[in-house]
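Asker: Return a 3D structure for these sequence lines:
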Amino acid sequence: MYRYNEVDARIVGERVAQFRDQTRRFLAGELSEEEFRPLRLMNGLYIQRHAPMLRVAIPYGHFSSHQMRKLAHIARTYDKGYAHFTTRQNVQFNWPALENVPDILAELADVEMHAIQTSGNCVRNTTTDAFAGVAADELLDPRPWCEIIRQWSTLHPEFAYLPRKFKIAVSGSLEDRAATWVHDIGLQVVRNADGEVGFRVLVGGGLGRTPVIGEQVREFLPGEHLLTYLDAVLRVYNRFGRRDNKYKARIKILVKAMTVEGFAAKVEDEWQHLKDGAATLRAQDIAHFASFFTAPAYEVLPPHPVELTAAMDAQPAFVRWLERNTRAHRQPGYRAVVLSLKKTGVPPGDITAEQMDAVAGMAERFGFGEIRAAHEQNLILPDVREQDLFALWTLAREWGFATPNIGLLTDMICCPGGDFCGLANAKSIPVAEAIQRRFDDLDYLHDLGEIDCNLSGCINACGHHHIGHIGILGVDKNGEEWYQITLGGSQGNLASLGKVIGPSFAQADIPEVFEKILGVYIARRQAGERFIETVRRIGLVPFKESVYAQHH
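Answerer: Sure thing, here's the model as predicted:
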């Protein structure tokens, strides 16, 4: 893991002191609401429906058991005893008192954490594959590159006031698990014919009001030119992006307006002034950042240890969990384990302070004290010995982390929605819970197979509904909450946007609508065909006919 140096610590410490003074002045009436707003947003503080919300950065979703314990302490001391993991691999506290926020930021600084650039029109938290560094299909560990981007983008004076927020994702594996196609910039690690490492650069993806799949602007960018090229992209955006209309301010709108060829030409033009300049990465720079992400002290272990095979023979439920909630590891004798935050009745991504402490303990007992936050709102223990999997499963069950539903219908991505968010048109958490309760039969879920269900409470699409195989969007109809259904979205290598199937539904009807959609899939699927494959093959009409036949 990356560790702060003296400069990092000083910058974060100074920011805490600065914000403490700004908060004091605001509470004393010396700063107006309007003057304080940009200052609080620079420190990740939003004013939500009921209370302030503090968003804490977890760079590329990577943190330690020590940091997790601090988050638990903050939840217990300054909040209502829980926190929420987001689709940006960050963590949010929903109920801090404004006067306590400087103290919270000071506590975070003690463990090398902060809330800088988790809000505002700047480069937000760079995200990556939650299995980075351990995935069996990895070409190259993307985390050193994420750290390079993080250091370049944090407090970058030129990009502090972009036309709109800006999100970058990096993928280093054969399968894109970082949703690079729907980010402002998506970087995919590739090797060219000479074996040199570089990036395929995608620009202009995004969800929200106008969902767009990104476009390739460069097939191969040599690694040493990463920052100068990113500078060029952001300069073009900063110069030509719209500032007159926030709904048309994202880079995706600019790329569409200029055409991808026109945009790429402008970037190449700008890059000529920057290429080989001061921000060019030398081999020793890359090596320096890579040195923070060395493999832990793995043991040489035999595959399929007796502890594992014996437990598999004795416990069918354990076998099901192994299949769904663990992943192949590049090191023989180890697995990566997903701790599900999708237990029925719990808002997706929510976790109590006690559970956070428990996860920290598991990370130390069964790994090397490392934890990952996935954009699917689950947590990952990246390095678990196969011989320890049964003991971990037993403990995870006690703490509510062992629901064997990863990748299945009830492993939903869901924003906080109208229960918390001032922007939401509709509640999302009760809808997620209604679906989880209706489809609580694990045998049925496993028979349905992989289905990504994503739910957003408004058009801003924090729940990534556009790229769910089944997407749900909360809409306002004359002051009432209704829900639109989309089908056919997906993330990964074949990223696609879902299409709306027809008029929206009342909240109470959603579970029944799902029954009908899934009924069509079961009736029409071919052997071994996943839900998304059936949708792509037969189209939306059979689903529409079934859903709306008796509905109207």
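Asker: CA atoms for contacts and neighbours, from now on please.
Answerer: Noted.
Asker: what about the spatially closest residue to Ala402 that is not a sequence neighbour, how many neighbours?
Answerer: Leaving aside its chain neighbours, Ala402 sits nearest to Ala396 (5.3 Å; criterion: C-alpha to C-alpha, 6 or more residues apart in numbering). By other C-alpha atoms under 10 Å, 19 other residues sit near Ala396.
Asker: this one next, for a side-by-side:
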Amino acid sequence: MYSYTDFDAAFVAERNRQFRAQVERRIAGNLTEDEFKPLRLMNGLYLQLHAYMLRVAIPYGTLNGAQMDTLALLAEKWDKGYGHFTTRQNIQYNWPELRDIPDMLDALAEVQMHAIQTSGNTIRNVTADHFAGATADEVADPRPVAELLRQWSTDHPEFQFLPRKFKIAVTGAEQDRAVIKAHDIGIQVVEKDGKIGYRVLVGGGLGRTPMIGKEIASFVPQQELLPYVEAVVSVWNLLGRRDNKYKARIKITVHEHGIEDIRARVDARFEETRKAFDGTDLAIFDEIKAQFAAPAFRNAPEDDFTAAYDADPVFRAWADSNLSAHKAPGYAIAQISLKAHGATPGDATAEQMRVMAQLARDFGHDELRITHEQNVVLPHVHKSDLPQVHKILKAHGLATANIGKISDIIACPGMDYCALATARSIPIAQEIATRFDELKIENDIGELKIKISGCINACGHHHVGHIGILGLDRAGVENYQITLGGDATETAAIGERTGPGFPAEGVVPAIERIVETYMKERTSPEETFLQTFRRTGMAPFKTALYGEEAGKKARAA
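Answerer: From the prediction side, this is the model:
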């Protein structure tokens, strides 16, 4: 993984020094909160519902054991003992004191971490496939590209005051685990005539106006990616709406102008930007790629794994749910669920973070990943070590066998923390997970992704959930809209709204009726919820939720 250069370390240290002085001025009363706001946002500090919140960058979701240990230290020393992993592959601390923020940032800098550009109208933390470098289905590891984009975008003088925030995601595989179609720019590593290049999508996004990204270029050669991306952002920076923040994102610009017009403008701008790149970026890219070499995988028998799998049904259930195929013989990708039934999705205690850090050192080539689904990954674990890994995870409440299942819920912090939220997300997620654990049908249901947002900003990705839940305020009462058929993968789709919303106490019964309908309608236990919905349409689910008349209208439509 990437290691800081002397320049990187000096840059972060200077930013921290500057921000320490700004914090001191705010505490002394020499800066008002309005004057302080743009300064704190440049350093990942928000003012939330109850307290300041610090959002720490985990670029493309990759970190090592020492870095995870430091995240644990921040939680234990300066917060309430836990952190919250987000859908941006970052971590948030919801209760720090303002006076402690500079010390937190200095502690992060010691392990080559920061909070720069995790907020504000700039290019945010670049995200990537959490299986990158480990999965056999990728053309190439996308993380070097993500790191190149991170370095290019950090403090880019033209892009520090964009019309709105800007998000980039990168994947190296045909199977999309990075939700690239729901980003301002989505990049897929592709191969053409034996050469590596990039398919580029533009104009995706969720929030108030959800849209699926459109292809703007089918193949950008490797040496032209940075000037091409710069051309895209530059065009939007000039065209983007600054009179209305709800219409400022690039998805609205693409929608208003059309993809053909945007492509023509980008191509014209590209002719200019490519001249400004003298090849330095390519030399840097080569240096970056060298730091992402695969670890030294070992060759060992898998007897311990096979014996445990055959003898222990608990281990077998975890292995079937939480392990994925690895490109190296004898290895597996192990996902650690932060979704124990009834727990807050994405939360990890300081103790749990330290356990995961030690597991990475002992069994995972000192590497961890954070997923956009708010879980943690050990990307390189030899199968012979998995029984011991599972035993340790189980002892610390981290061995829930539910990856991709109904209790593996994405949920934003909602009204428990966020000043923008209009409804709670966390209690709804907890109630759903607890209920289906009680029913003991989670395994029978199979793959079913529920995503919950506490407001229209859609931090919980509800638009692309197989079942999406959006919490809103209706005359002072929490009301929850349900959508069905969303998809965050390479076959991305925005979910369809079922109809009128439900009160908080009606959400779990509504989800039960949806699941019952799915299990009744599916053609076999192998047919997933999404497959069933795409085959049957909305009608049977409307009938289950609102009655026969609603179902008839859906069928007629």
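Asker: one step back: counterpart of the residue nearest to Ala402 of structure 1 in structure 2?
Answerer: Matched by TM-score structural alignment, Ala396 of structure 1 corresponds to Leu393 in structure 2.
Asker: Am I right that that match is in a helix?
Answerer: Yes. Assignment of Leu393 of structure 2 by DSSP: H, G, I helix; E, B strand; the rest coil places it within a helix.
Asker: Let me know the secondary structure of the counterpart of His380 of structure 2 in structure 1.
Answerer: Alignment note (TM-score structural alignment): His380 of structure 2 maps to Asp383 of structure 1. Counting by three-state DSSP, the backbone at Asp383 of structure 1 sits in strand.
Asker: Burial check on Asp383 of structure 1, number of neighbours?
Answerer: For Asp383 of structure 1, using other C-alpha under 10 Å, the count is 25.
Asker: host element of Ala328 of structure 1?
Answerer: Under the criterion of DSSP states H and E, Ala328 of structure 1 resides in strand 326-328.
Asker: Flag every buried residue along the next helix or strand along the chain from that strand.
Answerer: Counting by DSSP H and E, the next helix or strand C-terminal to strand 326-328 of structure 1 is strand 334-339. For strand 334-339 of structure 1, the neighbour count (16 or more other C-alpha atoms under 10 Å) marks Tyr334, Arg335, Ala336, Val337, Val338, Leu339 as buried.
Asker: One more: stretch 485-503 of structure 1?
Answerer: So, applying 16+ other C-alpha under 10 Å, buried residues of stretch 485-503 of structure 1: 485-492, 495-501.
Asker: Quick check: Ala421 of structure 2 vs Leu472 of structure 2, distance?
Answerer: 8 Å (C-alpha to C-alpha, to the nearest Å).
Asker: so how much does the strand or helix carrying Ala13 of structure 2 differ from structure 1 once superposed?
Answerer: Following DSSP H and E, one finds Ala13 of structure 2 within helix 6-27. Its aligned residues in structure 1 lie a mean 0.6 Å from helix 6-27 of structure 2 after superposition (mean C-alpha distance after the TM-score superposition for structure 1).
Asker: Which secondary structure elements does whichever helix or strand comes after that helix sit against?
Answerer: Downstream of helix 6-27 of structure 2, the next assigned helix or strand under DSSP H and E is helix 33-41. On a contact count with 3 or more C-alpha pairs under 8 Å, 6 or more residues apart in numbering; DSSP states H and E, helix 33-41 of structure 2 meets helix 6-27.
Asker: Spatially nearest residue to the counterpart of Ile58 of structure 2 in structure 1 (excluding sequence neighbours)?
Answerer: Counting by TM-score structural alignment, Ile58 of structure 2 lines up with Ile58 in structure 1. Counting by C-alpha to C-alpha, 6+ apart, Asn90 is the residue found nearest to Ile58 of structure 1 once chain neighbours are left out, at 5.0 Å.
Asker: Same question for Leu281 of structure 1.
Answerer: Distance criterion C-alpha to C-alpha, 6+ apart; nearest residue to Leu281 of structure 1, sequence neighbours excluded, is Glu224 at 4.5 Å.
Asker: need the contact list for that neighbour.
Answerer: With contact set as C-alpha atoms under 8 Å, 6 or more residues apart in numbering, Glu224 of structure 1 has these partners: Thr280, Leu281, Arg282, Ala283.
Asker: any idea how far Leu221 of structure 1 is from the first one?
Answerer: Pointing back at Thr280 of structure 1 there. 12 Å.
Asker: Equivalent analysis for Gln117 of structure 1, please.
Answerer: Applying C-alpha to C-alpha to Gln117 of structure 1 and Leu221 of structure 1 gives a distance of 26 Å.
Asker: and those two? which has more neighbours close in?
Answerer: Gln117 (23 against 20).
Asker: The more buried one - that's part of a helix, no?
Answerer: No. Counting by three-state DSSP, Gln117 of structure 1 is not part of a helix but coil.
Asker: Which parts of the stretch 151-300 of structure 1 are strands?
Answerer: Using DSSP state E, counting those that start in this stretch, the strands of the stretch 151-300 of structure 1 run over residues 168-171, 185-191, 197-203, 215-222.
Asker: Output the ones you listed in a markdown table, with distance to Ile413 of structure 1 appended to each entry.
Answerer: Shown next, in a markdown table, are the strands of the stretch 151-300 of structure 1 (distance: least, C-alpha to C-alpha, whole Å):
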| stretch | distance to Ile413 of structure 1 |
| --- | --- |
| strand 168-171 | 18 |
| strand 185-191 | 21 |
| strand 197-203 | 24 |
| strand 215-222 | 25 |
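Asker: okay, those, which one's buried deepest?
Answerer: strand 168-171 (a mean of 28; mean count of other C-alpha atoms under 10 Å).
Asker: separation between the most centrally placed residue in structure 2 and Ile456 of structure 2?
Answerer: Geometric centre of structure 2, nearest residue: His372, 2.3 Å, by C-alpha atoms, centre = their mean. Counting by C-alpha to C-alpha, the separation of His372 of structure 2 from Ile456 of structure 2 is 18 Å.
Asker: repeat for Glu287 of structure 2
Answerer: From Glu287 of structure 2 to Ile456 of structure 2 the distance is 41 Å (C-alpha to C-alpha).
Asker: Of these two, which one has the most company?
Answerer: For Glu287 of structure 2 versus Ile456, the count of surrounding residues by other C-alpha under 10 Å is larger for Ile456: 21 against 13.
Asker: separation between the equivalent of Lys405 of structure 2 over in structure 1 and Asp443 of structure 1?
Answerer: The equivalent of Lys405 of structure 2 in structure 1 is Leu408 (alignment by TM-score structural alignment). Using C-alpha to C-alpha, we find Leu408 of structure 1 at a distance of 11 Å from Asp443 of structure 1.
Asker: what does Gly418 of structure 1 give?
Answerer: Gly418 of structure 1 is 32 Å from Asp443 of structure 1, by C-alpha to C-alpha.
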